[in-house]
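Trainee: next one to model:
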Amino acid sequence: MRADRLLSLLLLLQNRGRMTAPQLAAELDVSVRTVYRDIEALSGSGVPVHADRGPAGGYRLMAGYRTRLTGLTDSEAGSLFLSGLPGPAQELGLGAVLTTAQLKVRAALPAPLAEQSRRIQDRFHLDAPGWFRDAEPVPFLPQVARAVWEQRVLRVRYQRWRGEVQRELRPLGIVLKGGIWYAVAVAATQEADGEDAVRTYRISRLVEVSAHEETFDRPAGFDLAAYWAESARRLEAMLRQEVARVRLSPQAQRLLPAKFGTTGEQALEDAGPADEAGWVEVELAVESQPVAVSDLLSLGGEAEVVGPPQLRAAMIEAVASLAARYPAPRRGAGNCALSPETPAADG
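Mentor: Predicted coordinates:
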């Protein structure tokens, strides 16, 4: 571990120039005292590290010195695909490995390309999770990732909405969608056909995971990206089987893509002509009636459900229930307290 850390320290100085001991400690996730010891070890091994004193001081390499110890290990090479995803890399247990791999790659680049790489990293950041949602705990994510890489069988307990089940999984890949981690795996099903099936498992719902020495062969020609795209398409088609006719105000037309995504965009593209007030009528694919009512209520008074009759009736019932919970205050009954200007009555 110390040898890896010394190399990382050397590459940091080579790539970034002068750095202070606290800056190096933060990058390497060690104490400042450890940095001092590592600097002494590098100097003792013949690396020309100079210490500049004063407020603008720090450590730097002698001008023109470049190390050629930049060979990538297997794990570092495998982590490079996560270069734009530091958060997910950390969750996968590859944060330190990825940092070292990036430093090695940059150290091996010619100076102009290395500078361009640094500028891109300074100016582009991908934050995968959605807004206003705490990240799900995924304590078994590194274990699942290791099983995917090593093609090892996992025995798991999985929390479904109907209760826990036990499964033997042969994990084929991992997908990060909207800040949520999923495992794509082949499971020996208990269904009547008895055939193996590729399925998707939400990793946060894994209750227990144990890896075994048994390995497996991946299905010939399996394409993780193609499987996920088809699975997402089927899920979308399964969920949005109903069509609602909805009148939308100009404000609701602006909100619809944010609330309903591509489904809302498509509905607006096919909308009818606007009336004098700018309202349009659209046909909007929606989920089951309870979900549709909840989704459409989020548009407030800027939308009116025209049909089908069952959905309109459900909206009327929901709005009536809300009105009953929030009755309009009676005139004059809003504030019974005397204001400072109101004289108290005698007697």
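Trainee: contacts, neighbours, all on C-alpha from now
Mentor: OK.
Trainee: how far away is the nearest residue to L206 once chain neighbours are set aside from L103?
Mentor: Nearest residue to L206 in three dimensions, chain neighbours excluded: Y158, at 4.7 Å (Cα to Cα, 6 or more residues apart in numbering). To L103, Y158 is 39 Å away according to Cα to Cα, to the nearest Å.
Trainee: second chain to compare with the first, below:
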Amino acid sequence: MRASRLLSLLLLLQARGRMTAQELAGELEVSVRTVYRDVESLGASGVPIYADRGPAGGYQLLDGYRTRLTGLTGDEAGTLFLAGMPGPAAELGLGSVLAAAELKLRASLPGELADRADRVRERFHLDAPGWFRADEPTPHLASVADAVWRERLLEVRYRRWKAPREVTRTLSPLGLVLKAGRWYLVALSRDRVTAYRVANVLEAALLDEPARRPPDFDLASFWSDWTERYERSVYTARATVRMTVGALDRMTYLFPPEMSRVARDSAGPVGDDGRLTTTVPIESIAHGHTELLKLGADAEVLDPPELRERFTETTSRLADTYLGAEQRDADAAGRAQAVDAST
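Mentor: Model prediction:
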């Protein structure tokens, strides 16, 4: 452990130049006193490290000195695939390992490439979650990731959308996917590969038995096919809607991508009234009602009849709520004027 810390200290100075004892202590998560001892040990071993005294001082290496002790460990090399995702890496319990891998990689680069790497870090950032969505609580993510990495069977208690709501499954984990801030476990269960939302895992236990992995399984290809099938299976009905051009444009920002895409592809010509007729995929009458309400009076449902009736009822109740309130206010104002006149 101490040897790894000494190497990290050396690489920090090599990559960043002069650093104070307090800065080194913060990076290494140790006390300042420990930094003093580590610097002394490096100096005693022949590393040309020296200190500048005073408020602007700090430790630095002799100009031109570079170590070649930058070999990555297996875990560190693996985390480099997460280098653009420090948040997800931390969720997987790999934040410190990723930081160590990046430091070693940075220290091993010659000056020009190292500067370019720093510019990339300063100018590009990946924010995985979608807008207006907080990260989902995934208390069992580390256990699930451990099963994926170690290729061990995983027994989970899982909450699903249909009855029975809670089920127990023994899974062969195949991979983890981060989709718009949501983690999904791709796993083999009863000779069928499918995806499970990690936030819905209520309990997870790693088993001693090795997991099974189908031959030639490719995680990226499976995920592409699965998401396409899933989106098609969710939207089991269609609604015919007459809407304004502006409403069709707003669907891009207000609706799930599949609903917006189909509506655009199905849009007919714009009439003299500035409206067009299109087809919108929906999951159910209730779902279509909730989603299409976002467009307000700029959209009129033509079909199916059940959905149109739902909107008719909604608009009637809204009219009672708002117009009725205005009438009540008007009646109350009239009564108040009558009282004033009588006095």
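Trainee: once they're superposed, tell me the TM-score.
Mentor: Overlay of the two chains. TM-score (TM-score structural alignment, normalised by the length of structure 2): 0.88; 334 aligned residues with a Cα RMSD of 2.7 Å.
Trainee: sorry, back to before: that's a helix at the residue nearest to L206 of structure 1, yeah?
Mentor: No - counting by DSSP: H, G, I helix; E, B strand; the rest coil, Y158 of structure 1 falls outside a helix, being strand.
Trainee: pretty sure it sits against E208.
Mentor: Yes - judged on Cα atoms under 8 Å, Y158 of structure 1 makes contact with E208 at a distance of 7.3 Å.
Trainee: the more surrounded of these two?
Mentor: Y158 (20 against 14; other Cα atoms under 10 Å).
Trainee: any idea how far E208 of structure 1 is from R5 of structure 1?
Mentor: Taking Cα to Cα, one finds E208 of structure 1 at 33 Å from R5 of structure 1.
Trainee: how about R205 of structure 1?
Mentor: For R205 of structure 1 relative to R5 of structure 1 (Cα to Cα), the value is 35 Å.
Trainee: cool, P22 of structure 1 as well?
Mentor: Taking Cα to Cα as the measure, P22 of structure 1 falls 15 Å from R5 of structure 1.
Trainee: can you give me the helices for the stretch 1-150 of structure 2?
Mentor: Applying DSSP state H, counting those that start in this stretch to the stretch 1-150 of structure 2 gives helices spanning 2-16, 21-28, 32-44, 74-79, 86-91, 95-108, 111-123, 141-150.
Trainee: dump the ones you listed to TSV, plus mean neighbour count and distance to M259 of structure 2.
Mentor: Shown next, in TSV, are the helices of the stretch 1-150 of structure 2 (neighbours: other Cα atoms under 10 Å; distance: least, Cα to Cα, whole Å):
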stretch	mean neighbour count	distance to M259 of structure 2
helix 2-16	17	49
helix 21-28	17	47
helix 32-44	15	57
helix 74-79	16	36
helix 86-91	17	28
helix 95-108	21	37
helix 111-123	12	34
helix 141-150	19	31
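Trainee: tell me the centre residue of structure 2?
Mentor: Central residue of structure 2 (Cα atoms, centre = their mean): G181, 1.5 Å from the mean position.
Trainee: right, and it touches P129 too?
Mentor: Yes - G181 of structure 2 lies in contact with P129 (Cα under 8 Å); the separation is 3.7 Å.
Trainee: overlap in contacts, those two.
Mentor: Common neighbours of G181 of structure 2 and P129, counting by Cα atoms under 8 Å, 6 or more residues apart in numbering, are D135.
Trainee: what is the burial count for the closest residue in space to S266 of structure 2 that isn't next to it in sequence?
Mentor: Of all residues not flanking S266 of structure 2 in the chain, T278 sits nearest, at 5.2 Å (Cα to Cα, 6+ apart). Residues near T278 of structure 2, counting by other Cα under 10 Å, number 20.
Trainee: structure 1: which residue goes with T278 of structure 2?
Mentor: When structure 1 is aligned by TM-score structural alignment, T278 of structure 2 is paired with V282.
Trainee: superpose on structure 2 and give me the mean offset of the helix or strand hosting its match.
Mentor: Using DSSP states H and E, V282 of structure 1 falls within strand 280-286. Compared with structure 2 after the fit, strand 280-286 of structure 1 shows a mean deviation of 1.9 Å (mean Cα distance after the TM-score superposition for structure 1).
Trainee: and that strand, what's buried?
Mentor: 280-286 (16 or more other Cα atoms under 10 Å).
Trainee: tell me which of these is nearest to Q166 of structure 1?
Mentor: Each of these was scored against Q166 of structure 1 by Cα to Cα, and V286 proved nearest at 33.4 Å.
Trainee: and for that closest one, nearest residue in space, chain neighbours not counted?
Mentor: Closest to V286 of structure 1 by Cα to Cα, 6+ apart is R240, at 4.8 Å.
Trainee: which residues touch the counterpart of that neighbour in structure 2?
Mentor: Counting by TM-score structural alignment, R240 of structure 1 corresponds to Y235 in structure 2. By Cα under 8 Å, 6+ apart, the contact set of Y235 of structure 2 is 281-284.
Trainee: one more pass at 7 Å, please.
Mentor: By Cα atoms under 7 Å, 6 or more residues apart in numbering, the contact set of Y235 of structure 2 is 281-283.
Trainee: and it, how close does it get to T67 of structure 2?
Mentor: 59 Å.
Trainee: quick revisit: could I get the contacts of Y235 of structure 2 as TSV with distance to M259 of structure 2?
Mentor: What follows is these, written out as TSV (distance: Cα to Cα, whole Å):
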residue	distance to M259 of structure 2
P281	6
I282	7
E283	10
